[in-house]
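Quick one: sequence and predicted model below, then my questions.
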Amino acid sequence: MVDYKVTVFTTEQISAGTFNNVFIKLVGTDGESESEKLKDTSFLGHIPAGSVCNFTISCPVSIGELLLIEIQKQNFLWLIRNAWLPAKVKVQSPEGKTYTFPIYRWITDDKVHRFREGKALRVFDETHHLGKFNRKKELRMREEVYCWDVYAEGIPHTIKADNTSSLPPEVHFSFTKDIVFRWNILTRGVQMRLRGYYGNKKNWNDIDDINHVFWSKRTAISDYVQKHWKEDAFFGYQFLNGVNPMLIRRCTALPENFRVTDEMVSLHGQCSLEDEMKEGNIFLCNYKCLDEVELQEIDGKKQYLMAPLVLLHKIPDNKLMPIAIRLKQTPADDNPIFLPTDSEYDWLMAKMFVRSANFHEHEYSVHLLRTHLLAEVFAVSLLRNVPMVHPLYKLLKLHTRYTLQINVLARLHLISEGGVLSENSACNREGMITILKRSMSTMTYSSLCIPDDIAERGLGAVPNFYYRDDGLRLWDIIHSFVQRVLSYYYKNDDEVQRDTELQKWILDIFEHGFLSQAGTGIPEKLSTIHELVKYVTMVIFTCSAQHAAVNDGQYDYGAWMPNTPTTMQLPPPTTKGTTMVETIPNISTTVKGMVAMWLLSQPPSDFVALGDYPEEHFNEKDPCEAIKDFQHELKKLSAEIRVRNTSLEIPYTYMDPTEMENSVTI
């Protein structure tokens, strides 16, 4: 007889343990063991969360190199049925070799589940018939579980799930995450209802009255916003370092529908617009994506949303100042160009309509489409097409954490008919879909890769652009990490081309995420290691850094409603002169918008920072060392960002790697 020493690790997550009986079988190249019950447990066979259980499996002779293990969980006394979340199983063979089998998946039924040894294998690395068979079987099962669905024509496809309970257990929130998430929703809503604001449909009497709801949840930046929201310099600053740094671009020629003249604007040193454009000092923000989208009524009142054009000028002290605003795309007598030389009131109203437009552009085009929906596509394609033993799965699995559940919740409660966001923004659901489709039609591969995007928008030399500075550093760090890991597994371009699972993953994303759009530069296949590394870098950056940049500051910049109105109750002025408190959102809409942005900005209860890999999917030395070096580089960048922020009037923290999650979880 030969003995195999088996160690079973259960995750520390609350409710991860089980009272059920657990049986384990070892499968090797030369045979298999009997299915043995896990014996080293506590009272009544309970396997506690965080436990490490040891037992021995004996075989008449060696079963060779271990390929996989089979785990089966059976009900205890047929009365108690509960799930179990094992982390990994380690097996020491009689020859003295240690095998590690990563699991990190809920086992909820009494079926036999098979898990491969931790060494990463591409499809053409498989030499044993059992490995090939189980690889195919796993992917067939995943294709049945993770199905595509069409939420709306013209936008990325989603996972087919009517509600969160219909999602596979392995992608559910943790117990802690679920409880805290529900508690946040409940308590914030109850607070506002008890104060009598939630259902109050009256208009504000005065801008300062908004303090009655603003005081309850404040941040250092939200306080700054309240004090400075009227200032032109702060208005310009937000296009670079607010929640939507994705729209501004260098202006080299004025659009036909925005003919601003030298006589209209006053530039430093009496320079001409033409001269300043040549110097790279003029910038444009064009909200054409919002033009004439379908609007809705709130509390019986029609709402209004503009599609502005904004011209900005970098002045010698490096501030970005707005110099002209047109609120609608089509030039007309009743669509004036607003200027800083107008009355303070008219100029402020024009900027507020821009900020309301920015709310919609940000929430739907930048936040929902370019992070949440794309992250969901990346996740579904990975889970459908790439087995657990594949190096790509091991690299990307934690960057998909919680994304499917948070997106299903968003479709059920946030952007659905009657959802918190839908019912408190200017456009209805059809208008939202229109914005998404338009944004989708202009999406390019380069716009998703920050080095290319910054270059294409002509923003490489803009001062005080911290999203760019931190983002480019993060991209380089992620890229170096990805290159190191994938170059360990792919030694030449031919291996990339031969990996059918990898190619199916990228094709699925192209078809279901980017809707097979030609001419966008988005690849439908990968031919080289260089292409693979860049694409995977884009995926990780989108799911972590980019989402943090456009998500985490929502409450900071939106809590003080006049800075980010979620809608406007009156149309923009056709002539200069209008009434502010009758135009901005009423009390109820203001409060509901604040609640939504507060919830969207909450740090998760079980936060996993970029670079943290609590699940040990890699066994090989080189990838494990690459992870440690990756973490070291991220900590260095975080320290540099924090030192820089001490000298800033408005600290920019959203791209601090220690403050951002590995995945889209909120």
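Everything's here; your move.

CA only for contacts and neighbour counts going forward, please
Will do.

How far off centre is stretch 428-437?
Centre-to-centre, stretch 428-437 and its host chain are 20 Å apart (CA atoms, centre = their mean, to the nearest Å).

before we move on, what about stretch 262-278?
Its chain's C-alpha centre lies 40 Å from the corresponding centre of stretch 262-278 when counted by CA atoms, centre = their mean.

what comes up buried for it?
265-267, 272-273, 276-277 (16 or more other CA atoms under 10 Å).

residues making contact with that stretch?
Stretch 262-278 has contacts (CA atoms under 8 Å, 6 or more residues apart in numbering) with 251-253, 261, 282, 313, 315-316, 323-324, 339.

and these as TSV, adding distance to Met352 and secondary structure?
Converted to TSV, the contacts of stretch 262-278 look like this (distance: CA to CA, whole Å; DSSP: H, G, I helix; E, B strand; the rest coil):
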residue	distance to Met352	secondary structure
Cys251	22	coil
Thr252	26	coil
Ala253	26	coil
Thr261	23	coil
Ile282	21	strand
His313	19	strand
Ile315	22	coil
Pro316	26	coil
Ile323	15	strand
Ala324	14	strand
Leu339	14	coil
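
for comparison:
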Amino acid sequence: MSFNIYVPKDERFSHVKMADALGYALKLIVQVLKPELESLFDSTPNEFDSFQDVLKLYEGGIKLPEGVFKDIRENIPSELIKEIFRTDGENFLRFPTPQVIKEDKSAWRTDEEFARELLAGINPVIIRSLQEFPPTSKLDPKVYGDQTSRMTKEQIEINLDGLTVDEAIRKKKLFILDHHDSLMPYMRRINSTSTKAYASRTVLFLKSDGTLKPLAIELSLPHAEGDQFGAISKVYTPAEQGVENSIWQLAKAYVAVVDSGVHQLISHWLHTHATIEPFIIATHRQLSVLHPIHKLLHPHFRDTMNINALARQILINAGGALELTVFPAKYSMELSSAMYKNWVFPEQALPVDLIKRGMAVEDPTARHGLRLLIEDYPFATWVQDYCSYYYKTDDTVKKDSELQAWWKELREEGHGDKKDEPWWPKMQTREDLIESCTIIIWIASALHAAINFGQYPYGGFPLLRPSISRRFMPEEGTPEYDEVATNPDKAFLKTITSQLQTVLGISLIEVLSRHTSDEVYLGQRDTPNWTTDAEPLEFFHKFGDKLRKIEEQIMSMNNDEKLKNRFGPVKMPYTLLYPSSEGGLTGMGIPNSVSI
């Protein structure tokens, strides 16, 4: 039944893609492996006993009873079983070693790596410049009371290299990862499930070497007497030893939990998969296949409707795999849908998004007229040339009836909740057309690649990117606090994602982080004769040349020792925006479309 979905025939996965184990692997994990593992872990311990137990996932695997494979053998080709389980004996569930621990198995715990991944990890689109202190809230005070941060200047000024907070803000040296306002309205309901999580704020300082240093983490819960009484918050600061260090490590884990969920539900599903689909439908319904804009955009829609349909059926559905493996549990889709109210089409583009978050400022003297506040923030377009070839004047845009019908449908029906927003481009000028097509292509290609294909290289190691927390921060004087003092690793493991949820979660993200062998990357076309017009073909070849030069530049920057955010303590170069890739689990490559 999971594959009994409606997708138009020309939107279905190719036979090659299915044979590359995508569809079969998802079916295996959700329909076969999930219930078998649940049964298994009902009768065996549901916890990792040590960090070494977690590492066994990659070094030897988890021993599974023979019965686990009965249904698999009957339904899945043997070559796919070997591919997914990577063992000839078929008795071990073993995973490839995530890149983040290949060179150093402990560097993930450092503050430097924690901060670096806010810029170069799998969710680099949330961090922003801090403009005021203490951080404030935009939640309605009549409903949620006082949600202003409880951080104090005294708590963070000891780590500002001699600056005051006000001076650091003026010099644009303070940054924040803010998961407070988006989560606080849901925390009471989320924490009524088995989840025990916090809304969080994390403040960081930009050091002279261009790296970030975490200064404080605030964890907040709704007031016990009602939302209108504001938040109950506690602030944690870095500590290098003793129980204070263990508590600090837990505070970072709680931040990772909510950032992991926000990444999956909002940055990934909502802002790429979901928001791009109305553009696909409107394009097919209103633009003929011979229309130049259809030809421009068509490669960037490949496989998206099929993967979205599968996701709705077996991943993000009620009771599906995602609800089991991310902290909002049964409120996952409600939270994701609610965040759509903040979606603004023009703000999805670069550099608009960077400027909005205060990560960059306009500077006519700088390259591309933009100056990054963090020089090393690892996160060429041919659209202008292409559109200008077919649309010589603004009037040709206005008088293109297909184009106008396309734009009307995707605004008024595809994104109907947003149809009256004043920020939509009017589609009356060539600039409107170029801007809109560029944003669509950016969302479908590079933005999705940046937040998808690092899922396993980073998130495949659950200690680094736990997706669920199962108990609150231990309070002094309790047995749980004593356990943090005497056996911090055990306390850590009891707090984050359980063994079952871990195995299911990393099984899923491994599949979703892989390139299939028929992938078509940015700057490529699956048919060489997609147009007979010589100039657009030449523009496209030039675009491909630009991408190859960009890849060379990225490689060169990764080798520059001064750019520390590209490598970090884990010795893992930033490759997520390499345009090209081979098939498989590579942590690089920009497919044309949201194809996985």
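Thanks, I have it. What you are looking at is a predicted structure, and each value in this text was computed from that prediction instead of being measured.

Fetch the TM-score of the aligned pair.
Remark: TM-score between the superposed chains equals 0.77 [TM-score structural alignment, normalised by the length of the second structure]; 494 aligned residues with a CA RMSD of 2.8 Å.

picking that back up, ok, so of the buried residues of stretch 262-278 of the first structure, who is nearest Glu143 of the first structure?
Distance to Glu143 of the first structure across those (CA to CA) is lowest for Met277, with 52.7 Å.

What is the aligned counterpart of that closest one in the second structure?
Aligned by TM-score structural alignment, Met277 of the first structure pairs with Ile169 of the second structure.

in stretch 190-201 of the second structure, what counts as buried?
190-191, 195-201.

hmm, back to that, could you pick out the buried ones from the contacts of stretch 262-278 of the first structure?
Looks like these have 251-252, 282, 313, 323-324, 339 buried, using 16+ other CA under 10 Å.

Find the pair from those residues with maximum spatial separation.
Using CA to CA, those span at most 20.2 Å, a distance reached by Thr252 and Leu339.

mind listing the strands in the stretch 551-666 of the first structure by residue range?
Taking DSSP state E, counting those that start in this stretch as the test, none of the stretch 551-666 of the first structure falls into strands.

Check the second structure too.
Using DSSP state E, the strands of the second structure run over residues 62-63, 92-93, 128-129, 174-179, 199-206, 212-222, 231-236, 360-362, 370-372.

I'd like these laid out as TSV, including distance to Ala534 of the second structure.
Formatted as TSV, the strands of the second structure follow (distance: least, CA to CA, whole Å):
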stretch	distance to Ala534 of the second structure
strand 62-63	57
strand 92-93	52
strand 128-129	44
strand 174-179	48
strand 199-206	49
strand 212-222	48
strand 231-236	61
strand 360-362	36
strand 370-372	33
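
residues of stretch 612-620 of the first structure that come out buried?
612-613, 616-619.

Now flag whichever of these is closest to Val533 of the first structure.
Out of those, the member with the shortest distance to Val533 of the first structure (by CA to CA) is Phe618, at 17.9 Å.

The closest one contacts Lys394, doesn't it?
Yes - using CA atoms under 8 Å, Phe618 of the first structure makes contact with Lys394 at a distance of 6.5 Å.

what about the counterpart of Ala220 of the first structure in the second structure, distance to Tyr458 of the second structure?
Residue pairing (TM-score structural alignment): Ala220 of the first structure is matched to Gln99 of the second structure. Applying CA to CA, to the nearest Å, the value for Gln99 of the second structure to Tyr458 of the second structure is 7 Å.

Quick one: map Ser208 of the second structure onto the first structure.
Match for Ser208 of the second structure (TM-score structural alignment): Pro316.

Setting the sequence-adjacent residues aside, check what's closest to that match.
His268 (7.9 Å; CA to CA, 6 or more residues apart in numbering).

And the one you found, how far from Trp475 of the first structure?
Relative to Trp475 of the first structure, His268 of the first structure is positioned 36 Å away (CA to CA).

Could you tell me which residues make contact with the nearest residue to Gly199 of the first structure once chain neighbours are set aside?
Excluding the flanking residues, the one nearest Gly199 of the first structure by CA to CA, 6+ apart is Ser588, at 5.3 Å. For Ser588 of the first structure, the contact set (CA under 8 Å, 6+ apart) comprises 197-202.
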